[in-house]
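> Build me a model from this:
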Amino acid sequence: MIMLKKKEREKLIFEINITPLTDVMLVLLIIFMVTTPFIIQGNIKINLPSAKAPSEASLNKNIIIAITSDGKMFLNGNSITDDAELLQGIKNEINKTGNTTVIIEGDKMAFHGEMVRAMSIAKEAGAEKLAITTIPDENKKGTSIR
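Reported below is the predicted structural model:
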């Protein structure tokens, strides 16, 4: 061990270099920002019905109501407990995004009444366009209606 004189020890300045830590934190932040939208929509288990005219709607800024087979509703990935909460949530999303298109992702085993109730609440909240998502059925050939 090197022995330093008292004057030399006082001149030494101890610093921690945080540049590598900052680099790692920024990379992690970017990874979380990119993967979060996929995680939010991926947790809701919905078995979509098939149709011969698949939807081509962009899902970026649309308001999405998901209905599971047991009747649970989600608004943009957030659980909804009652009709008033759904109504207020849709109104808030319309005011925030300015988009009046509501997409309903209903499980094919969900009750028809739940879908109609969600559509009715969306219209009451100010939605101008309603859409129901499906998955394309390769066995059925058809033309899309525009």
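
> drop to CA atoms for contacts and neighbour counts, all remaining ones
Noted.

> Now do the strands in the chain.
Assigned strands in the chain, in chain order: 50-51, 63-67, 73-75, 78-80, 101-106, 129-132, 135-136 (criterion: DSSP state E).

> want to put them side by side, so please do this one too:
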Amino acid sequence: MGMAVGGRGGVKAEINVTPLVDVVLVLLIIFMVVTPMSPQGKDVPLPAAAQGEHRDTPPEPLVFSLTADKALFVGTEALPDTSRFQERMREELRAHPERRLLLKADETLTCGDVLEVLHHSRDAGALKVSLGVAVKKTH
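Predicted coordinates for the structure are as follows:
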């Protein structure tokens, strides 16, 4: 901030906004770069598989997760019960019918727990659901 003292006009205060604009632009660039790299869905340890599905330009799937304590998430939003889960799935499928679905289930869950969620998603209108796995690294 600069101040001119003396002269005919008395005290004159001017605000220099250039440093503020510089800081805001740097923050904008940082957020633009970091946001696409943020992980999707709830972070759960995935079961291992010998191979996984690879696509050149995959469309962003709708990620829903089942944690070890059997809590359901769509993205990072916790859903209190299966009826709310099915309602949310119907909303997403109506809005984007071509969107892929990805279930990330904790590796400690039983097959029955995962099947139950798959049945709920089928009842909501999902025809195909991919299962998230951690691919084993072979040497």
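
> Please state their TM-score.
The TM-score (TM-score structural alignment, normalised by the length of the second structure) is 0.77; 135 aligned residues with a C-alpha RMSD of 2.9 Å.

> ok so, going back, I'd like the strands of the first structure written out as CSV, with mean neighbour count and distance to Glu114 of the first structure added.
Listed next are the strands of the first structure as CSV, based on neighbours: other C-alpha atoms under 10 Å; distance: least, C-alpha to C-alpha, whole Å:
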stretch, mean neighbour count, distance to Glu114 of the first structure
strand 50-51, 16, 19
strand 63-67, 25, 8
strand 73-75, 21, 9
strand 78-80, 16, 13
strand 101-106, 23, 9
strand 129-132, 15, 13
strand 135-136, 15, 20
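
> Looking at those strands, spot the one closest to Val27 of the first structure.
Closest of those to Val27 of the first structure is strand 78-80, at 27.1 Å (criterion: C-alpha to C-alpha).

> nearest to Ile13 of the first structure, of the strands of the first structure?
Minimum separation from Ile13 of the first structure across those (C-alpha to C-alpha) falls at strand 78-80, 51.4 Å.

> If we ignore the residues flanking it in sequence, what's nearest the most centrally placed residue in the second structure?
For the second structure, the residue nearest the mean C-alpha position is Gln40 (3.0 Å; C-alpha atoms, centre = their mean). Of all residues not flanking Gln40 of the second structure in the chain, Gly75 sits nearest, at 6.1 Å (C-alpha to C-alpha, 6 or more residues apart in numbering).

> which residues touch the one you found?
Contacts for Gly75 of the second structure (C-alpha atoms under 8 Å, 6 or more residues apart in numbering) come out as 40-42, 62-65.

> mind running it again at 6 Å?
By C-alpha atoms under 6 Å, 6 or more residues apart in numbering, the contact set of Gly75 of the second structure is 41, 63-64.

> which residue lines up with it in the first structure?
Using TM-score structural alignment to pair residues, one finds that Gly75 of the second structure aligns to Asn76 in the first structure.

> Can you give me the neighbour number for the closest residue to Arg90 of the second structure other than its chain neighbours?
Once flanking residues are discounted, Arg90 of the second structure sits nearest to Ala124: 5.5 Å by C-alpha to C-alpha, 6+ apart. Residues contacting Ala124 of the second structure under the criterion other C-alpha atoms under 10 Å number 18.
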